[in-house]
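> sequence unavailable; structure follows:
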């Protein structure tokens, strides 16, 4: 059974329970299985040899998640082909594709943890009470070592975009 962490996250001040171990800088990045669409999954190895910026959001259809994904899409255009910018949520893959089309998102790859919540537990971001993922950022180098982590304490806050992008730029 996965570890449960309390006292580390809130939604509008209300406490949340995160399921899974906290990932730390220097850790080997946990593997994952995420859906690209209803039938096809990807794992960490699908991005082998690339720097990975993983932006985790509760749902693309909310204001902060929308802004976060748009910001990283803009930044991705300047990071080069050796960087994979991934946005992970539990939104259904069809909803992610619809949202990306409407928002003009073309650089970020959206991946869904709807089926198993495997990513959520592996990265310690699964919210027990609502089965969504807590807003967080992970930067993983080309050798799959975690180089940057930001777990947000309050779900409605924005991540530190500049620090995350700087962490990626140091690796490319």
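Now that the structure is in, tell me what you want to look at. Keep in mind that this is a model prediction, so the values were computed, not measured.
> from here on, just use CA atoms for contacts and neighbour counts.
Noted.
> past the helix or strand that contains residue 87, which element shows up next along the chain?
Residue 87 is located in strand 83-89, with elements delineated by DSSP states H and E. Proceeding N to C from strand 83-89, the next assigned helix or strand is helix 93-103, under DSSP H and E.
> by contact count, what packs against that next one?
strand 109-112 (3 or more CA pairs under 8 Å, 6 or more residues apart in numbering; DSSP states H and E).
> name the helices or strands packed onto the strand it packs on?
Partner elements for strand 109-112 (3+ CA pairs under 8 Å, 6+ apart): strand 34-35, strand 83-89, helix 93-103.
> presented hereafter is structure B, for comparison with structure A:
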């Protein structure tokens, strides 16, 4: 935060008020920019998580990661990191007995249930690319959960804050 000095004249106080007003507006813009950049970092982290978790089949999940402005909050902005991929939740939480044995770190987020059809070790068949395939489900690959954890990292926050607000 800059230091302000003034003399005890009316003109000096008007100038001080103008300087503080300009700083406040600049600070608001920087806070909005910080929030946007943090969200963009989240998209990059989510994509890296998808790649590292081998969660690529068609590229739809990877390419659907994006940000959108959230509700305007008092004196600030918010952004949402989201995916428009309809099957992202199955990758995030896993399915079947495989998902149950390799579950998501926090299934309470949406009340996720595994092996809801009680296939167990029998598994099930599905048709893909002109062939029948058998599965017992798939393990959780919590790319969004891990993204949220990474965004809470003090180093990530500090790096972006220094970029936006400067080293001062």
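That came in fine, so what should we check first? Just so you know, these numbers come straight off a predicted model, no measurement behind them.
> after superposing, what score do the chains get?
Aligned and superposed, the two chains score 0.22 in TM-score terms (TM-score structural alignment, normalised by the length of structure 2); 68 aligned residues with a CA RMSD of 5.4 Å.
> show me what the strand holding residue 87 of structure 1 is packed against.
Strand 83-89 of structure 1 packs on strand 51-56, helix 63-76, strand 109-112, going by 3+ CA pairs under 8 Å, 6+ apart.
> now render the ones you listed as a markdown table, adding mean neighbour count and distance to residue 122 of structure 1.
What follows is those, written out as a markdown table (neighbours: other CA atoms under 10 Å; distance: least, CA to CA, whole Å):
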| stretch | mean neighbour count | distance to residue 122 of structure 1 |
| --- | --- | --- |
| strand 51-56 | 25 | 13 |
| helix 63-76 | 18 | 21 |
| strand 109-112 | 24 | 14 |
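> switch those over to a markdown table; also include distance to residue 151 of structure 1.
Shown next, in a markdown table, are these (distance: least, CA to CA, whole Å):
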| stretch | distance to residue 151 of structure 1 |
| --- | --- |
| strand 51-56 | 9 |
| helix 63-76 | 14 |
| strand 109-112 | 19 |
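> so which of those gets nearest residue 139 of structure 1?
Ranking those by proximity to residue 139 of structure 1 (CA to CA) places strand 51-56 first, at 4.6 Å.
> how big is the angle separating the closest one from strand 83-89?
Calculated by axes from the mean of the first three to the mean of the last three CA atoms, to 10 degrees, strand 51-56 of structure 1 forms an angle of 20 degrees with strand 83-89.
> just to revisit the earlier point, and the angle from the strand holding residue 87 of structure 1 to helix 93-103?
Going by the same axes, to 10 degrees, strand 83-89 of structure 1 makes 120 degrees with helix 93-103.
> re the thing from before, please identify which of the helices and strands packed on strand 83-89 of structure 1 is closest to residue 168 of structure 1.
strand 51-56 (7.1 Å).
> tell me which strands and helices that closest one is in contact with?
Strand 51-56 of structure 1 packs on strand 83-89, strand 136-140, helix 161-169, going by 3+ CA pairs under 8 Å, 6+ apart.
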